[in-house]
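> My questions concern the predicted model and sequence given below.
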Amino acid sequence: MKRRPGLLPWLVTASAATSAALAAWLYLQPVPPPAQLPAAPTWLTNEAGLTLVTLDPATLARSGIQTAMLASIEHQAEQLAYGSVPDIQPLTDLHSRYRTAQGDFGAAQAAATASNQELKRSRALARDAGNVSEKGLQAAAATASADQAKLETARSTVQALRANAVQQFGEPVAQLLAMQPSAELNRLLNHQDTLLRIALPAQGKGTPPRRISVEDDSGQRVQADLLSAAPQSDPNLAGQVYLYRSTTPLPFGSRLLAHLPVAQRAASGVLIPQDAVVWFGAIPWAYVQTEAGHFLRRPLSDPRPVSGGYFVGSGFKAGEQVVVRGAQMLLSEEQRPQIAASACKDPECDD
């Protein structure tokens, strides 16, 4: 078979031309920019040496951070004391015995009144008409004397029980015991109200506060009003013990932390919610949103625990937005390795 001499060079030339054209076409195509990585948080430092965390919009949207506006509150300075909830079974027993004694006293009083009237009638009849024998007069006198003795015994029993109530629970409770019926006493006996023993600190001697607040193991605060000084000391409580009454039922035997108001003007400040507080370097902090995506970590200066969080008198202002959800995440982001060194002045930055 005869080969065509000019075909192979032509194929080689065509292939080379095609490759060159393809290379030129690819060279002229626009090169897409490299994919950009999500912007990482940046750390800055303001003039006060506080750390500012900045999140880009995408990261902020994914974070689920929530803020709440700080509210202005008044805080009354307080002194702490300790107390307990005594078992009032002795008061229940006294109440039962006292009611029985009062019933006996009433019956004895009625009998003594009747026998005295009979004695007076017998004496009048014997004096005026002589219709009563000497023996009958003596019998009436004996009955009246016996009934009077029973009356005195019943009166002594009531007085002894009242004195016992004073010795155990103080004069105000003893007065409630003497009142029949007594709605206030029934609230104590039915455990609708609670009797409290509170020991004032040694440095707090003087007039006890008329109203205090106490909290149990759960941290729930309830109000209590002064009744009187406790007639008996408590070996588990140091200091002068006073009896208070709360309209909230508390378990018998509970140990209480009492908050005693100090006689000075209330301080103005803001309430930092409990959920806003993060602990770092043994110091409580809170993040304030200065603008969208910018969060400044500030320390809580002289925080005072109150219901729902902490009272602070400086460092924060009413109306500022504080992070109540995501504060721990911001702190974690803050501790991630930084691309560039920062001028952070926190003690932990030296590690």
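Perfect, I can see it now. Numbering: from 1, shown residues only.
> alpha carbons only for contacts and neighbour counts from here, please
Fine.
> Next, count neighbours for residue 51.
Residue neighbour count, defined by other C-alpha atoms under 10 Å, stands at 22 for residue 51.
> and the comparison structure, right after this:
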Amino acid sequence: MKSESDSELNRKPDSEPNREPDRERTAPLLWLMGAIIVALTWALVFYARDEWNLAQDREEEEIETPSRLVEEDGRAALKIPLAAQKTSGIVTAPLAAATWRAEIKLYGSVIDLAPLIELRARYLAAQADAVIARSALNVSEKEYRRIAALYADDRNASQRALQAALGTWRADQARQAAAKTAIDGALTALRTQWGDVLAEWATTPDSRSFAALLKRDDAIVQIAIPFDVALPEQGAAIMVAPLAASDGERPAQFISPSPNVDSTVLGRTFFYRTDARDLRYGARVVARPDAGDDSEQGVLVPFPAVVWHGGKSWVYVQAEAERFERREVDAQRELDQGWFSPRLKTGDAIVISGAQLLLSEELKYQIRNENED
């Protein structure tokens, strides 16, 4: 027994020195873990700083004075005290009246009048031939009747002379018929290719309208009008300008439908007469029809007043001094300084600065009420 206890006592001094190396190895690990914890703590503080600043900014942007979402007459509204409106930068302005006219651009070209002038010359030549043929026919008819009377009066004229006079008369009849056919053909070509109105101008002696075309005081433009646009009426006017020079706009008066199509533009074609200044044959033109009674009355909603939510566009109308209602507007027809809307009334006060803030405030209270429920 003594020997075993003695051996244990003898081993204790040997084990004590072995613990010192363990402590030496553990100490650096503890220091390293402490350093990592400190570094993570500072990293958390550093990165959370930006979130904290953003949260502070959001709190500053929100309306400091508590606002409440109320419901009156079945309409939800926000009640914002005047002091809170001033602090939050909420600005209102009355709506101004506006008129909406559908802006339609039409396209066409300046018509070369050479074919029209050529057909007119053909028509006039056929008319001249008809006059000559009619005169010759009158002479040959009288000559034939004279010789026929002599031949009947005891053969005072030969049968050969009678037959020659008859042949001349019939030839003149044929020439007159041919001249009439030429006149009808030229007139038909004029009406088929240029319409009744221009055909009448071309065939009327001393026509002032056609004379203006010949002197290049006026020009004919062919305008293509889409099928979904109302047809022009006799005497209706549009504004036309060279395609590359819109500042050269001038009025053009309706003449008639055009029998020809425009290969570059779809739609029905019509002839218009306009000032020939700076217009060359074949030049492309752009036209703007008069909207007439198609205009619509409404209001101009400034761009900053419109907020978007749920796929729709809204504005906040100041129903009372401290009461704001969100109403839907039609933000599809754009004007120079805002949207055209027929839903609101002229003079209604709407929020033109701070509308997004009101929307956030309204949604915040809606979420709060839903959570309370």
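Thanks, I have it. Model, not experiment: these values are computed from the prediction.
> TM-score of the superposition?
Here the TM-score for the pair of chains, by TM-score structural alignment, normalised by the length of structure 1, is 0.53; 227 aligned residues with a C-alpha RMSD of 4.2 Å.
> can you give me the strands for the stretch 51-200 of structure 1?
Using DSSP state E, counting those that start in this stretch, the strands of the stretch 51-200 of structure 1 run over residues 51-54, 66-69, 72-75, 78-84, 194-200.
> Could you check which residue of structure 2 pairs with residue 131 of structure 1?
By TM-score structural alignment, residue 131 of structure 1 lines up with residue 156 in structure 2.
> what's around the nearest residue to its match once chain neighbours are set aside, how many residues?
Excluding the flanking residues, the one nearest residue 156 of structure 2 by C-alpha to C-alpha, 6 or more residues apart in numbering is residue 150, at 4.9 Å. Counted with other C-alpha under 10 Å, residues neighbouring residue 150 of structure 2 total 15.
> now do residue 255 of structure 2
For residue 255 of structure 2, the neighbour count with other C-alpha under 10 Å is 23.
> Could you do residue 279 of structure 1 as well?
Per other C-alpha under 10 Å, the neighbour tally for residue 279 of structure 1 reads 12.
> just to revisit the earlier point, please identify the most buried of the strands of the stretch 51-200 of structure 1.
strand 194-200 (a mean of 26; mean count of other C-alpha atoms under 10 Å).
> List the contacts of stretch 14-25 of structure 1.
Residues outside stretch 14-25 of structure 1 that contact it (C-alpha atoms under 8 Å, 6 or more residues apart in numbering): none are found.
> give me the stretch of structure 2 that that stretch matches.
Aligned using TM-score structural alignment, stretch 14-25 of structure 1 spans no residues in structure 2.
> May I see the buried residues of that stretch?
The neighbour-count check on stretch 14-25 of structure 1 (16 or more other C-alpha atoms under 10 Å) flags nothing as buried.
> go on, stretch 232-240 of structure 1?
234, 237-240.
> Quick one: mark the members of those residues that sit in helices.
Counting by DSSP state H, the buried residues of stretch 232-240 of structure 1 place none of their members in helices.
> export those residues to CSV and tack on distance to residue 163 of structure 1?
Shown next, in CSV, are the buried residues of stretch 232-240 of structure 1 (distance: C-alpha to C-alpha, whole Å):
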residue, distance to residue 163 of structure 1
234, 20
237, 24
238, 26
239, 24
240, 21
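> which one among these gets closest to residue 180 of structure 1?
Using C-alpha to C-alpha, residue 234 is the member of the buried residues of stretch 232-240 of structure 1 that lies nearest residue 180 of structure 1, at 29.9 Å.
> Give the aligned equivalent of that closest one in structure 2.
The alignment partner of residue 234 of structure 1 in structure 2, by TM-score structural alignment, is residue 262.
> so how far is residue 111 of structure 2 from that match?
The gap separating residue 262 of structure 2 from residue 111 of structure 2 is 11 Å, by C-alpha to C-alpha, to the nearest Å.
> And for residue 220 of structure 2?
Using C-alpha to C-alpha, residue 220 of structure 2 is found at 6 Å from residue 111 of structure 2.
> Repeat that for residue 201 of structure 2.
Counting by C-alpha to C-alpha, the gap from residue 201 of structure 2 to residue 111 of structure 2 is 16 Å.
> likewise residue 70 of structure 2?
Applying C-alpha to C-alpha to residue 70 of structure 2 and residue 111 of structure 2 gives a distance of 67 Å.
> what does residue 35 of structure 2 give?
Residue 35 of structure 2 is 90 Å from residue 111 of structure 2, by C-alpha to C-alpha.
> Counting neighbours, go ahead and name the busier of those two.
A count of neighbours by other C-alpha under 10 Å puts residue 111 above the other of residue 35 of structure 2 and residue 111, at 19 against 12.
> So what does that one match up with in structure 1?
Aligned by TM-score structural alignment, residue 111 of structure 2 pairs with residue 86 of structure 1.
> Next up, the contacts around that match.
By C-alpha under 8 Å, 6+ apart, the contact set of residue 86 of structure 1 is 195-197, 252-253.
> ditto for residue 106 of structure 2
Contacts for residue 106 of structure 2 were tallied using C-alpha under 8 Å, 6+ apart; they are 223-225, 286-289.
> if you set the cut-off to 10 Å instead, what comes out?
Residues near residue 106 of structure 2 by C-alpha atoms under 10 Å, 6 or more residues apart in numbering: 223-226, 238-240, 265, 267, 285-289.
> buried sites along stretch 104-120 of structure 1?
For stretch 104-120 of structure 1, by 16+ other C-alpha under 10 Å, it's 104-105, 107-109, 111-113, 115-116, 118-120.
> Find me the equivalent region of that stretch in structure 2.
Going by TM-score structural alignment: stretch 104-120 of structure 1 matches residues 129-145.
> Mean deviation, that stretch versus structure 1?
Stretch 129-145 of structure 2, aligned to structure 1 and superposed, deviates on average by 1.7 Å (mean C-alpha distance after the TM-score superposition for structure 1).
> neighbours of the counterpart of residue 287 of structure 2 in structure 1, just the number please.
Matched by TM-score structural alignment, residue 287 of structure 2 corresponds to residue 258 in structure 1. Counted with other C-alpha under 10 Å, residues neighbouring residue 258 of structure 1 total 25.
> again, but for the one 10 residues further on
Taking other C-alpha under 10 Å as the neighbour definition, residue 268 of structure 1 ends up with a count of 15.
> ok, now residue 251 of structure 2?
Residue 251 of structure 2 has 17 nearby residues by other C-alpha under 10 Å.
> Now for the aligned residue in structure 1 for it: which residues touch it?
Matched to structure 1 by TM-score structural alignment, residue 251 of structure 2 sits across from residue 223. Taking C-alpha under 10 Å, 6+ apart, we find residue 223 of structure 1 in contact with 211-215, 244-248, 258-259.
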